[in-house]
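J.: My questions are about this predicted structure, shown below with the sequence.
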Amino acid sequence: MASEPTKVIAGIDTHADTHHVAVINEHGKPIADKEFLAVGSGYRKIIDFITSYGTVVAIGVEGTGSYGAELARTLRGEGLTVLEVNRPNRAARRLKGKSDPLDAYQAAKSVLEGRTKAIPKAKDGPVECLRIVRSGRASAIKARTAAINQIKALLVSAPDKIRAKYRALATSALITALQRTRPSGHMADPEYVTLMTLKALAARCQALGAEIEAADAVLKEILDSYAPMLCDLPGVGTEVASQLLITFGDNPDRLGNEAQFASLVGVAPVPASSGKTTRHRLSRGGDRSANNALHQVVLVRMGSCQRTKDYVAKRTSEGKSKREIMRCLKRYAAREIYRQITNPRPAPDNSDLRRMRTELGITITTVAGELGQWVSILSRLERGHIRNDDLAATYRQWLTDQCQVQRFTRPLTSAAKTCALPEAVSQPV
């Protein structure tokens, strides 16, 4: 009778130039370890090395977001289960020592003991594109801010003639005015050198501003194709949506439920009860950038969403503090956003709105004036690019009323016949 194949677990300590791989069996006994080059041929040798000792249960990889990113993609491409391993505890490192083989074996044992369960981000889809674009955008914003601060610092000590002309201008007007200057003089004149430097800094600010606008356009294009309905949630814009998607990752299977997503973005309530006091506090863990994005969502909703305002008033009357109320609102927002990301609700088919409006001979500008909406909003609603069920219902009812008016104010035309058709069909037989 043939024996069952040995089940093995691998751990990989990743570095810039080399990866160290360790293999253990299902009982935790070390089998072998070896170092490989961090290149394509090295990745293939790693796969051959691991699979040569038996059936691979799982592979724990350190640094799946940096040095081990390409290795993790290669392993997943071979159908192997890859888990993300956190850096070993520093106290344990000091007690037991540190080396690449020890770290690799520790990664394998953390998978065996169940301490490692996180699925790494796939980094192979639109969300990775969002991350890359945001990375360049963030550096451009930082550089523009530094340039603006440098301009204002130079104006503080500039000659009085320059200070008097530019110090009262707002930032945008100041940059435009400085960019249009034509300094003249010689290199030993402080006034000329100051103006020349200010003009160069202003030109840099404008170039960085154009770069930021181009990045925003790319982010919007990706979001419109990948998650078009996410930005329609109250308080969720391009900045917030892109950050939350980056935190979530390209592969939805990373998170099993919305409670895990809440923990990931740092809004899961943490018990803080003692004695007769029963309460929860804000979580200080998770992705702080995603937590900041949710904070912005809550601030916008508290200022513009009537449902949120009513909730705040209700909880305030119950004795809740503003911080506790915002903690609850963040949790609710995380649940709503998680559902939209994992089960996106497609925009309903509103193509009948444009057809009815055209058959009635009404322009979209007229409808916008009657409903108090922007023409662009109604156009996107007709084409299914946004979801607004209340506005669609109002729009459809207004068109139906106009159809009724035309039916009784003029002979039954083809347009009126067409509008009356759905009502006739809906009548009981």
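T.: Received, thanks.

J.: From now on I want contacts and neighbour counts done on CA atoms only, so please keep to that.
T.: Fine.

J.: Check the gap between Met356 and Gln404 for me.
T.: Distance of Met356 to Gln404, given as CA to CA, to the nearest Å: 12 Å.

J.: So for these two, which residue has more residues nearby?
T.: Met356 (19 against 14; other CA atoms under 10 Å).

J.: how far away is the more buried one from Ala415?
T.: 8 Å.

J.: How about Gln243?
T.: Using CA to CA, Gln243 is found at 47 Å from Ala415.

J.: and if you look at Ala104?
T.: Distance from Ala104 to Ala415, by CA to CA: 74 Å.

J.: quick one, strands of the stretch 251-400 of the chain?
T.: Applying DSSP state E, counting those that start in this stretch to the stretch 251-400 of the chain gives strands spanning 270-271, 280-281.

J.: If we ignore the residues flanking it in sequence, what's nearest Ser242?
T.: Nearest residue to Ser242, sequence neighbours excluded (CA to CA, 6 or more residues apart in numbering): Leu130, at 6.4 Å.

J.: which element is the one you found on?
T.: helix 126-156 (DSSP states H and E).

J.: got the contact list for the helix or strand just after that helix?
T.: Going down the chain from helix 126-156, the next helix or strand is helix 160-166, by DSSP H and E. Applying CA atoms under 8 Å, 6 or more residues apart in numbering, the external contacts of helix 160-166 come out as Leu155, Val156, Leu174, Glu191, Leu195.

J.: Then stretch 216-234?
T.: 126, 130, 133-134, 236-238, 241-242, 297, 300-301, 305, 337, 340-341, 344-347, 385-387.

J.: dropping in the other structure now:
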Amino acid sequence: MAEPPEETHVIGGVDTHKDLHVAAVVDHRDRVLGTESFPTTRHGYRLMLAWMRSFGDLRRVGVECSGSYGAGLLRYLQATGVEVLEVTAPDKLDRRRRGKNDDYDAESAAHAAFAERRTVTPRSRDGMVESLRVLRVCRKTAVQARRIALQMIQMTIVCAPDRIREPLRSMTRMQLIRTLAAWRPDLTAYRQVEEAYRIALKSLARRYLELHDEVADLDDMIEAIVKDLAPELLARTAIGLNSAAQLLLTAGDNPDRLKSEASFAALCGVSPVPASSGKTVRHRLNRGGDRAANSALHIIAIGRLRLDPRSQDYVARRIAAGHSKLGAIRCLKRYIAREVFGIIMRRHSEINQCQIAT
């Protein structure tokens, strides 16, 4: 009797860089078939996919750094229908034993994708949540630059000559900024100390106002996106715009990659972690997960302790049962994560249904 044909499916792995991606392919027995480098262009992505498929039926690809250097490759592979897994850092023991180069890293990513270890389903980066992320990053840097400009204004005023400093002492922040921005120093007299101070203060004040307007414009855009994505989230007690935006970013454009609300809680770092020993049975705070999401949940929990009678009663019962206040707040954050995940998933289903209908 003839033997059945040997399977020919293969698994890919990619070590991503700014200008070149290094790809590796392993067969159905996890044996390395080859490695190759490709440019980080759309044509390079096309060549890489064709090269991987030349070895057999491509089942999935493990990609390192799919949120940064590998973002373009992730979008391309998802658009072509290839299953993509995000590969975390290589095994330290294996790296210490074998050494490190780009080929080894690509092979390690392929081995990890083959065994489906050290892998997670990556967030897709082609929806409104990705737009929200980019705008929030831009806003964050604008706020930081605005703060630096204000600090520079205050430091410059402290060192300024008395005739400049004295009239500015009693002004509020915005009075000060608008007064400085309206100054008309003599630009040809920049060699004189007083005029140099006036020129510098006017420049810093105008910079502050420009950044202030930029932050306001970005806030309007961010608010519009959050209201489109999850209006019910903003309607809940103590959930503000920034907290809602961060939780949407943590869930991503494809929250269905999270198997349950427990996985979302673990992703936010609010799942209980066993810390029992002997006759002592307890749980401790989770110090892992997305710390920005954890911070957002903590802000919501503190707000509800002030505004929501049900949350106040719940924490009081936990403390009466022997929990510390911090432990009781941890439990409250866990319940808030469950509530938030339900809202996000319902809204995600509604958006998908609308897209299918259109």
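T.: That came through fine. The shown structure was predicted, so the numbers you read here are calculated from the model rather than taken from an experiment.

J.: for structure 1, longest helix please?
T.: Longest helix of structure 1, by residue count under DSSP state H: helix 190-226.

J.: Buried residues in it, which are they?
T.: Using 16 or more other CA atoms under 10 Å as the test for burial, helix 190-226 of structure 1 gives 191-199, 201-206, 208-209, 211-212, 215-216, 218-220, 222-224.

J.: mean shift of that helix relative to structure 2?
T.: Helix 190-226 of structure 1 differs from its equivalent in structure 2 by a mean of 1.4 Å after superposition (mean CA distance after the TM-score superposition for structure 1).

J.: Where does that helix end up in structure 2?
T.: Helix 190-226 of structure 1 lines up with residues 193-229 of structure 2 when matched by TM-score structural alignment.

J.: can you tell me which residues contact Ser321 of structure 1?
T.: Ser321 of structure 1 touches nothing, counting by CA under 8 Å, 6+ apart.

J.: what's the matching residue for it over in structure 2?
T.: In structure 2, Ser321 of structure 1 lands on Ser324 (TM-score structural alignment).

J.: Surely Arg123 of structure 2 is within a strand?
T.: No - under DSSP: H, G, I helix; E, B strand; the rest coil, Arg123 of structure 2 falls outside any strand and is assigned coil.

J.: so what corresponds to it in structure 1?
T.: Arg123 of structure 2 maps onto Lys121 in structure 1, by TM-score structural alignment.

J.: From Val236 of structure 1, how far out is the nearest residue to its match once chain neighbours are set aside?
T.: In this structure, Lys121 of structure 1 finds its nearest non-sequential neighbour in Gly249, 5.4 Å apart by CA to CA, 6+ apart. Distance, Gly249 of structure 1 to Val236 of structure 1, using CA to CA: 18 Å.

J.: what's Ile177 of structure 2 in contact with, if anything?
T.: Residues counted as contacts of Ile177 of structure 2 (CA under 8 Å, 6+ apart) are Ala205, Arg206, Tyr208, Leu209.

J.: hmm, which two among the residues you listed are most spread apart?
T.: By the measure CA to CA, Ala205 and Leu209 form the most distant pair in the contacts of Ile177 of structure 2, at 6.3 Å.

J.: So which of the strands of the stretch 251-400 of structure 1 is the most surrounded?
T.: strand 280-281 (a mean of 16; mean count of other CA atoms under 10 Å).

J.: now that one: which residue numbers in structure 2?
T.: Counting by TM-score structural alignment, strand 280-281 of structure 1 corresponds to residues 283-284.

J.: in the superposed pair, what's the mean gap between the matching stretch and structure 1?
T.: Mean for stretch 283-284 of structure 2 is 1.7 Å (mean CA distance after the TM-score superposition for structure 1).

J.: what does that stretch contact?
T.: The list of residues contacting stretch 283-284 of structure 2 from outside it, by CA under 8 Å, 6+ apart, reads Pro272, Val273, Pro274, Ala275, Ser276, Gly327.

J.: ok, now stretch 125-138 of structure 2?
T.: 71, 75, 218, 221-222, 225-226, 229, 245, 248-249, 252-253.

J.: which two in the residues you listed are spaced the farthest apart?
T.: Between any two of the contacts of stretch 125-138 of structure 2 (CA to CA), the greatest distance is 25.3 Å, for Arg75 and Leu218.

J.: Can you give me the buried ones in stretch 252-262 of structure 2?
T.: Buried residues in stretch 252-262 of structure 2 (16+ other CA under 10 Å): Gly252, Asp253, Asn254, Pro255, Arg257, Leu258, Glu261, Ala262.

J.: contacting residues for Asp91 of structure 2?
T.: Contacts of Asp91 of structure 2 (CA under 8 Å, 6+ apart): none.

J.: any idea how far Cys268 of structure 2 is from Asp290 of structure 2?
T.: 5 Å.

J.: count of residues packed around the residue opposite Arg134 of structure 1 in structure 2 once aligned?
T.: Arg134 of structure 1 maps onto Arg136 of structure 2 when the alignment is built from TM-score structural alignment. Look at Arg136 of structure 2: counted by other CA under 10 Å, it has 21 neighbours.

J.: Compute the distance between Arg136 of structure 2 and Phe341 of structure 2, please.
T.: Counting by CA to CA, the gap from Arg136 of structure 2 to Phe341 of structure 2 is 21 Å.

J.: what's the answer for Ser277 of structure 2, then?
T.: 32 Å.

J.: who's more crowded, these two?
T.: Phe341 (24 against 8).

J.: Verify the stated contact: the more buried one with Ser263.
T.: No - between Phe341 of structure 2 and Ser263 there is no contact under CA atoms under 8 Å: 9.8 Å.

J.: Ala104 and Ala415 of structure 1: which has the busier surroundings?
T.: Ala104 (26 against 18).

J.: what do we get in structure 2 for that one?
T.: Aligned partner of Ala104 of structure 1 by TM-score structural alignment: Ala106.

J.: what about that match, which SS state?
T.: Going by three-state DSSP: Ala106 of structure 2 is helix.

J.: Could you measure from it over to Ile329 of structure 2?
T.: On the measure of CA to CA, Ala106 of structure 2 and Ile329 of structure 2 end up 43 Å apart.

J.: I appreciate the help and will end here.
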